[in-house]
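# With the input below, show me the fold.
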Amino acid sequence: MTRRDPNAIDDDPMHALHAHGVRLGTQQGRRLQWLSRAFGPLVPWNDCSAPGGGRTVVVIDPPTGAGAELLYGALTSRDAVVIPFGENPGFDFLKSKLTAFGSVGATADGPHELWWGGLDWRLPDDSPITGTVRIVSCHPKTVGDLHIYHLRRSLERLGLAFDIEAIDVRDRLTAADKADFVARMWRRYSEPVLYVETDVMFQARPDLPLLTGCDFAAHMWNDWEMSARTLYFGRSMAAETMLTAWQQIASSYPDVWDGYLIDQTWSTVTSQIALDTVWLPRSYHAVAGEAGIRNATIVHNLKPSAADLGPDPGFAAMVRSPRRAGRTGAMESQLIVSAATNSDKAVTVILRDVEGSSARETAASIQALTSAFSDDNGGFSRLELSLCPWQQDVRIAREAGFLADNKVIEVAPGQELAPSLFRELAAADAPRQPLNIDASGR
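Got it, this is the predicted structure:
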């Protein structure tokens, strides 16, 4: 019989974490409950925790460098780490030491990004698998069937349902072609779909997305470049939203690198709905002939050269660091809340000085801002909230807000806000420059 940790959080994680200032959405609560079943009971982290196995360690406050080392040393491959305030850059160092497993996006009900990870992907062997996945792939008609021989044979050998289709395109498949194809397959079949490039071979059943029950799954190449070579879409409304947004963005920019487009789609969608994302392990993106990858599930026909494995020069440098930490960057909104109003006016709120504030203080300000907007939006149709640890981030977020023709205000963590903040802001006939709200909220 497994001995229960005396510090374990009770069976209602949403209620237990609320006492620590954590406000979770429904989907985030479901993910926490799943983690406690898959890895072990929820246990709050402290510097005195001893090494153990089979726990879900909850980290609410960013640890110091030494604290992160202690936490890392206390983990085993049977543990998971959960960060309820995953949008806060104060956790970036801890995240850099761990493997990202997934995240659940922010909403007005749960205005934080729930991040989870660990030492390495390892789910219990007896984890139940519900349902099946359909493998889909497409290629230009100009490419013969010989090109898909290994993919087809591997899928037949594993007994997996699949659909491989030749597409009538000129020279190559664009991101728009892929998005349209995947959307068509998703609507044709009742199972979740896993899109792969045709030059891959399956060596095992791709059960991980089904085991986790996520909305969307992808592999982050080099820990920050999202690969469009392996994409999973579940059967949820959130998955459909992600797929539809990818279609729209890809059709608008058909010649842009497909990895960047799926990255931008993810950052847009995860800031507006509780998108449950799983980051597929390297075994789903193994390179043919590459050493050190054991038990590969999907092998890709890529050249394991320095050019292929190094940073892509076309990927925007300003979003690389946030992606390594599994969060949005300063130019992007961490949270977007829409209001039921006919107005086309939007407001950008810049939460500045995040680096010098505690995670709980920053979280409380996020919750206060979203609550104030939900209670009285002042006629604004949308709230776009950006977290900015440095002054350079503030400038980037401010300029992005101005380019979108939004009203822009700056707020510091812990600042008192008037309940009618957004109504007063909408009524003010202020010049086009950021407004600094003083402590009284006037």
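# hey, let's count contacts and neighbours off CA atoms from now on
Noted.
# Number of residues surrounding residue 237?
Neighbours of residue 237 under the rule other Cα atoms under 10 Å: 12.
# What separation do you get for it and residue 382?
21 Å (Cα to Cα, to the nearest Å).
# ditto for residue 299
Counting by Cα to Cα, the gap from residue 299 to residue 382 is 43 Å.
# What of residue 46?
39 Å.
# Between the two, tell me which one has more neighbours.
Taking other Cα under 10 Å, residue 46 and residue 382 do not tie; residue 382 has more neighbours (21 against 16).
# doesn't residue 335 make contact with the more buried one?
No - between residue 382 and residue 335 there is no contact under Cα atoms under 8 Å: 10.3 Å.
# Can you report how many residues lie near the nearest residue to residue 201 once chain neighbours are set aside?
Excluding the flanking residues, the one nearest residue 201 by Cα to Cα, 6 or more residues apart in numbering is residue 151, at 4.8 Å. Neighbour count of residue 151, defined by other Cα under 10 Å: 22.
# Please list all residues in contact with residue 151.
Going by Cα atoms under 8 Å, 6 or more residues apart in numbering, residue 151 touches 198, 199, 200, 201, 202.
# Please provide the structure for the following sequence as well, for comparison with the first:
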Amino acid sequence: MRDRTQANLDQLLQSGGIRLGRAQHDRLGWLVGQYGAPTMDGIPDGRRNGVVILKEPPSGAAAELFYRSLNPACAVVIAGSENPGFDFLKSKLTEFGTVGPCGAEGPHEMWWGGIGWSKFLSAADDCTARPRIVSCHPRGGDDGAAHELRQSLERLQLNCHIEAIETQLADRVLCFEKAEFLLRMWTTYREPLLFVEAGATLREAPLLPSFLGCDVAVHKWNRWEMSARTLYLGRTKAAELLLRTWQQLAASYPAIWEGYLLDQAWSLTSSQVPLDTVWLPRSYHALQGDLGASRATILHDQQTTTLELGPDPAFASIVRTARRAGRTGARDAFMVMTSKAATGNGIAVILRDVSVSDPGTVAATLEAVTGAYAADCGGFGRLELSLCAWQDDVGVAREAAGLARYRILEIAPGQHIANDFFAANACDDAVMTARRLFP
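Now for the predicted structure:
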């Protein structure tokens, strides 16, 4: 039965021209096992279960009609969710998670969501895999909050490690200190880790991330702002890469707010590996005063009106928009690919006008670029691909690539990309260099 379901899924993806990497295919297969048989681009019958896979973004009335046709027994998978055209529909759904692009094999971001968390939360109750809860607080400070956390964990019979650490400030743990603590816990224990800020209490066993089997799980405050108060790390190479990237950023920029650094670490990691991310529900990041605080899994000792989250009102609006839609921002590299070329030079390809172009055309151009690089890198050791909606985004992407001393190419959706695209541009560089040296 399972083999037949897998064959049907593969046939459906092939008929729709959808290319998925291994991690994305595994997540989709898992969803089919949970919800039922998949369909493509259709409006589901509200009385049935199933996974609806979308290739094209519905807009306006079509999106509203699609949303109303769903029920909690349906899941929605967006195979090319890096396109801003899907943002409106995503805003109406509950966002469960994303799986980052997988190079030329799966050159798109995959988003999955539905109508509420109830199905997963009830199923997670039977999960036997449990994370180790870890937390830290300043040594010499008030340990009352940590004591309450420990008591709640003992009541739930959860393995934990709560530690007083040396900190620069007596009343708080800075981002680089938290990241270094987590990295030490990663090397000490073999279980998945769930970091919870000292001062929180657990009302129920936090089994959802383990049940979903993701690399990373984090809550987005106000749907866009990553909070480091609750952070799950599965025992995967991708999770370790995220953790080490966060630690390096925090060590390099100790004065920058931890949520922003976690956001940037997520963006960098997602561009390089197919990071399987779950966006945790509010019950895993409830605050005192929340309407649903009595049903919370994790309750933090902050008031709902806290200013601790979101201390930077100047946080780029374009990043807010992207994070609400579970994708990287236009000013971040959407995908990074590397080759076996011995040289250390890189090339930045900027795909412009993605918001005003046909999504199918954008997707086809993206596939053509990654396919050409995989076929012939032209001697470039690294490709960074950026998707830009507006011209000012192009300028920022050019500036970033220039600082890295990358060769910069700007292309438009629908532009022909030959198999020797990168080799031809490498030759152009060589000719220009020769002309400068031998005028």
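# Same question for residue 319 of structure 2, what's its three-state structure.
Following DSSP: H, G, I helix; E, B strand; the rest coil, the label given to residue 319 of structure 2 is helix.
# Next, the contact list for residue 78 of structure 1, please.
39, 53, 54, 55, 122, 123.
# so which of these hold up in structure 2?
For the contacts of residue 78 of structure 1, the subset whose aligned partners also touch in structure 2 (both residues aligned by TM-score structural alignment, their matches' Cα atoms under 8 Å) is 39, 53, 54, 55, 123.
# What is the equivalent residue in structure 2 for the first one?
Put plainly, it is residue 39 of structure 1. Matched across to structure 2, residue 39 of structure 1 falls on residue 35, judged by TM-score structural alignment.
# same check, this time on residue 70 of structure 1
In structure 2, residue 70 of structure 1 lands on residue 65 (TM-score structural alignment).
# what's the helix or strand for its match?
Using DSSP states H and E, residue 65 of structure 2 falls within helix 61-69.
# okay, the next helix or strand after that helix sits on what stretch of structure 1?
Proceeding N to C from helix 61-69 of structure 2, the next assigned helix or strand is strand 74-78, under DSSP H and E. Here strand 74-78 of structure 2 aligns to structure 1 at residues 79-83, judged by TM-score structural alignment.
# before we move on, back to that, now list the buried members of the contacts of residue 78 of structure 1.
39, 54, 55 (16 or more other Cα atoms under 10 Å).
# how close does the last one get to residue 231 of structure 1?
Residue 55 of structure 1 sits 29 Å away from residue 231 of structure 1 when distances are taken as Cα to Cα.
# ok, now residue 218 of structure 1?
5 Å.
# Of the two, which one has the most company?
A direct count of neighbours by other Cα under 10 Å for residue 218 of structure 1 and residue 231 places residue 218 higher, at 26 against 20.
# show me what contacts the more buried one?
Residue 218 of structure 1 touches 226, 227, 228, 230, 231, 232, 278, 279, 280, counting by Cα under 8 Å, 6+ apart.
# give me that answer again for 10 Å
With contact taken as Cα atoms under 10 Å, 6 or more residues apart in numbering, residue 218 of structure 1 is in contact with 102, 194-195, 209, 226-233, 262-263, 277-281, 284-285.
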